[in-house]
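Participant: attaching a predicted model along with its sequence, questions to come.
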Amino acid sequence: MLHEIEDIEQERLRVARRSSSQDAPPVLSTFDMTLTVPAAEFEARLRSVLDVALGLALSVDFAEEDLPVAAVPAWFAEVSGPLSAEAPLFARRGRERYAAAIRGGSWELQGWLHEFDPDSESRGWAWWDLTYSADGKVRIWADSWGEDFFACDELRWLAYVAGAEDVSGPHLRRVDAWEQARRGAGTPETTPREGWIRSGDEAGKYVRVQELPDSPPSYLILLAHDQEFTNGCGDHWVEDRSSLDAFFAEGGWVVDWSGSDDSLEASIRSRLRSLAAGVVTPDEVSAWALHTMEGDSPQLRDARIWTALDRLSGADLLEDPGQYLHGKEDVDAWLEEFEGDGAVRSWPHP
């Protein structure tokens, strides 16, 4: 089954936050499992690995034999392929359970990541959701386009090495079963909060905080170089709210939560910050700005928005061969003018 870029973008959003009922297909495929680890840790591991894989699907050329793996969580890289002595116990045992259940060898990291090639037809599923039952079972919901038999061993591998003791399925279920499950006990209902770290140990990076179902709630903290979280650079898990407060305090983080939306203003802010930090190239930013200026967003009538886009569209201008006309001081000035008085708050957010 081919995965269009737009579909992958939506799938990655579902990994980050709950999907909408109005977008659900008539039927979904489910995988049921019992766990050997706390449910919140298991979910956090699944989502962090899938976020990286789908981010690569949106940003790199899969014609390359070796895909970038710097953002892959260390525990997953250590268990995928030749077994590293650093692989944690839960992952090593999951590897053994996968081999016993599937009767095959382990996955190589590069081979597993290549399953997410947008032009490949081998991956027969797309992530939809994860829910919990009152008896402690976990259920993964996937969109298999109505098929009851499809390639899904890469999903089984991820589930086992993330801490599943057994994995059964897939089974087709009507969408109303998912809607009922997502309203059940223990189902996460919160939307992740995203912001930009203005100062502290990780200054200049983006942070996403997701409350996970547990008693008390635990939290997944993702870091990235860009607002779209396609270039991840770390993930953390804390067991409760007091630990979350301590985590932010220890890092001395002051976070601007004003960029946690999908507006054009937020996108411009993200590109300006990434350009200032050297995460993206002037050519990439210029191409994005020119394409955006040709759109029909009502926000383009805003003089502040248009001025910022106009500046970004000229970011690739050359003064001399190999030397850009606008340097870091110019970009910093553009960013300072655009941001103005941002909403700057440390955690907890209002």
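Facilitator: Alright, I've got the coordinates.

Participant: hey, let's count contacts and neighbours off CA atoms from now on
Facilitator: Noted.

Participant: this protein: helices as residue ranges?
Facilitator: 5-16, 39-59, 74-79, 89-102, 109-114, 153-162, 175-182, 241-251, 264-277, 282-293, 303-313, 328-339 (DSSP state H).

Participant: hmm, who's touching the second one?
Facilitator: So the one you mean is helix 39-59. Helix 39-59 has contacts (Cα atoms under 8 Å, 6 or more residues apart in numbering) with 5, 8-9, 11-12, 15-16, 35, 71-73, 76, 113, 116-118, 130, 138, 158-159, 162-164, 212-214, 218, 220, 222, 229-232, 235, 237.

Participant: relative to helix 153-162, how tilted is that helix?
Facilitator: 140 degrees (axes from the mean of the first three to the mean of the last three Cα atoms, to 10 degrees).

Participant: next, the one to line up against it:
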Amino acid sequence: MSSPEIARIVHRPAAAPDDRQPLSAFYVEVESFDDAEGFGRRLREFVRAGVNASLVADFGLDAISEADIPPWTRESWESAAERYAAHRGDEEWTVQDVLFAFDPSQREWSWWDATSVFGNIVCVWVDSQGEAVYNCEELRWMMYVAGARAVVGPLLRDSGDWKQSVSLGTDGAALC
């Protein structure tokens, strides 16, 4: 399955979407500096499952196949719920909630990249078509499942800031 978004999940994008249009950024605190790369890899793998669903799933059905959901997500779902609730409230997402949020007729963002900021801080970049406010709670939930301790954003940032950053989790071995 191929799409420009899948390509950006697996590999660092070659260029910003449009130098005049900002990207949306989330600043993510992970447990330690040596977990930043693993967080980037896990988040890319989880987002890829959602993007795959957006390409092939029938969103008119009652359930979407969970076959692409990485097995490690089940192990971290409960601890993610605790961290998410501490920052956003008690709403807990199910796997089906996450997958249905990738309905192409409703999703308001597309994956761009995950980059290193400093130490245990990661920046997750998405293309929100320059919108400062948009529906992205499924992405925030996915960040917590992938290992985020705290998430701040979204904040609009100049795409030049992304260009100067180093991508995380793009080795592609487990993602291809």
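Facilitator: Cool, got the structure. Computed from a predicted structure; not experimentally measured.

Participant: re the thing from before, possible to save the helices of structure 1 as JSON lines with distance to Ile197 of structure 1 and mean neighbour count?
Facilitator: Formatted as JSON lines, these follow (distance: least, Cα to Cα, whole Å; neighbours: other Cα atoms under 10 Å):
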{"stretch": "helix 5-16", "distance to Ile197 of structure 1": "19", "mean neighbour count": "18"}
{"stretch": "helix 39-59", "distance to Ile197 of structure 1": "20", "mean neighbour count": "21"}
{"stretch": "helix 74-79", "distance to Ile197 of structure 1": "23", "mean neighbour count": "20"}
{"stretch": "helix 89-102", "distance to Ile197 of structure 1": "32", "mean neighbour count": "18"}
{"stretch": "helix 109-114", "distance to Ile197 of structure 1": "29", "mean neighbour count": "19"}
{"stretch": "helix 153-162", "distance to Ile197 of structure 1": "29", "mean neighbour count": "22"}
{"stretch": "helix 175-182", "distance to Ile197 of structure 1": "32", "mean neighbour count": "16"}
{"stretch": "helix 241-251", "distance to Ile197 of structure 1": "10", "mean neighbour count": "14"}
{"stretch": "helix 264-277", "distance to Ile197 of structure 1": "11", "mean neighbour count": "20"}
{"stretch": "helix 282-293", "distance to Ile197 of structure 1": "21", "mean neighbour count": "17"}
{"stretch": "helix 303-313", "distance to Ile197 of structure 1": "21", "mean neighbour count": "18"}
{"stretch": "helix 328-339", "distance to Ile197 of structure 1": "14", "mean neighbour count": "15"}
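
Participant: please say which position in structure 2 Ala162 of structure 1 maps to.
Facilitator: Under the alignment defined by TM-score structural alignment, Ala162 of structure 1 corresponds to Ala146 in structure 2.

Participant: Phe118 of structure 2 matches what in structure 1?
Facilitator: So Phe118 of structure 2 corresponds to Ala134, using TM-score structural alignment.

Participant: swap in Glu91 of structure 2?
Facilitator: Structural alignment (TM-score structural alignment) places Glu91 of structure 2 against Gly105 in structure 1.

Participant: wait, its match sits on Arg97?
Facilitator: No. Gly105 of structure 1 is not in contact with Arg97 according to Cα atoms under 8 Å; the separation is 10.9 Å.

Participant: ok, back up a step: which among the helices of structure 1 is found nearest to Gln22 of structure 1?
Facilitator: Nearest of the helices of structure 1 to Gln22 of structure 1, taken as Cα to Cα: helix 175-182 at 10.4 Å.

Participant: tell me who's in contact with the equivalent of Ala7 of structure 2 over in structure 1.
Facilitator: Under the alignment (TM-score structural alignment), Ala7 of structure 2 maps onto Leu13 of structure 1. With contacts defined as Cα under 8 Å, 6+ apart, the neighbours of Leu13 of structure 1 are Ser19.

Participant: for structure 1, which strand is longest?
Facilitator: Among the segments of structure 1 that qualify as a strand by DSSP state E, the longest is strand 164-174.

Participant: mean per-residue distance, that strand to structure 2?
Facilitator: With mean Cα distance after the TM-score superposition for structure 1, strand 164-174 of structure 1 departs from structure 2 by a mean of 0.7 Å once superposed.

Participant: how about that strand: buried residues?
Facilitator: 164-167, 169-170, 172-173 (16 or more other Cα atoms under 10 Å).

Participant: dump the residues you listed to a markdown table, plus distance to Trp306 of structure 1.
Facilitator: As requested, these are exported to a markdown table (distance: Cα to Cα, whole Å):
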| residue | distance to Trp306 of structure 1 |
| --- | --- |
| Ala164 | 50 |
| Glu165 | 54 |
| Asp166 | 54 |
| Val167 | 52 |
| Gly169 | 51 |
| Pro170 | 49 |
| Leu172 | 48 |
| Arg173 | 48 |
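
Participant: understood, closing this out.
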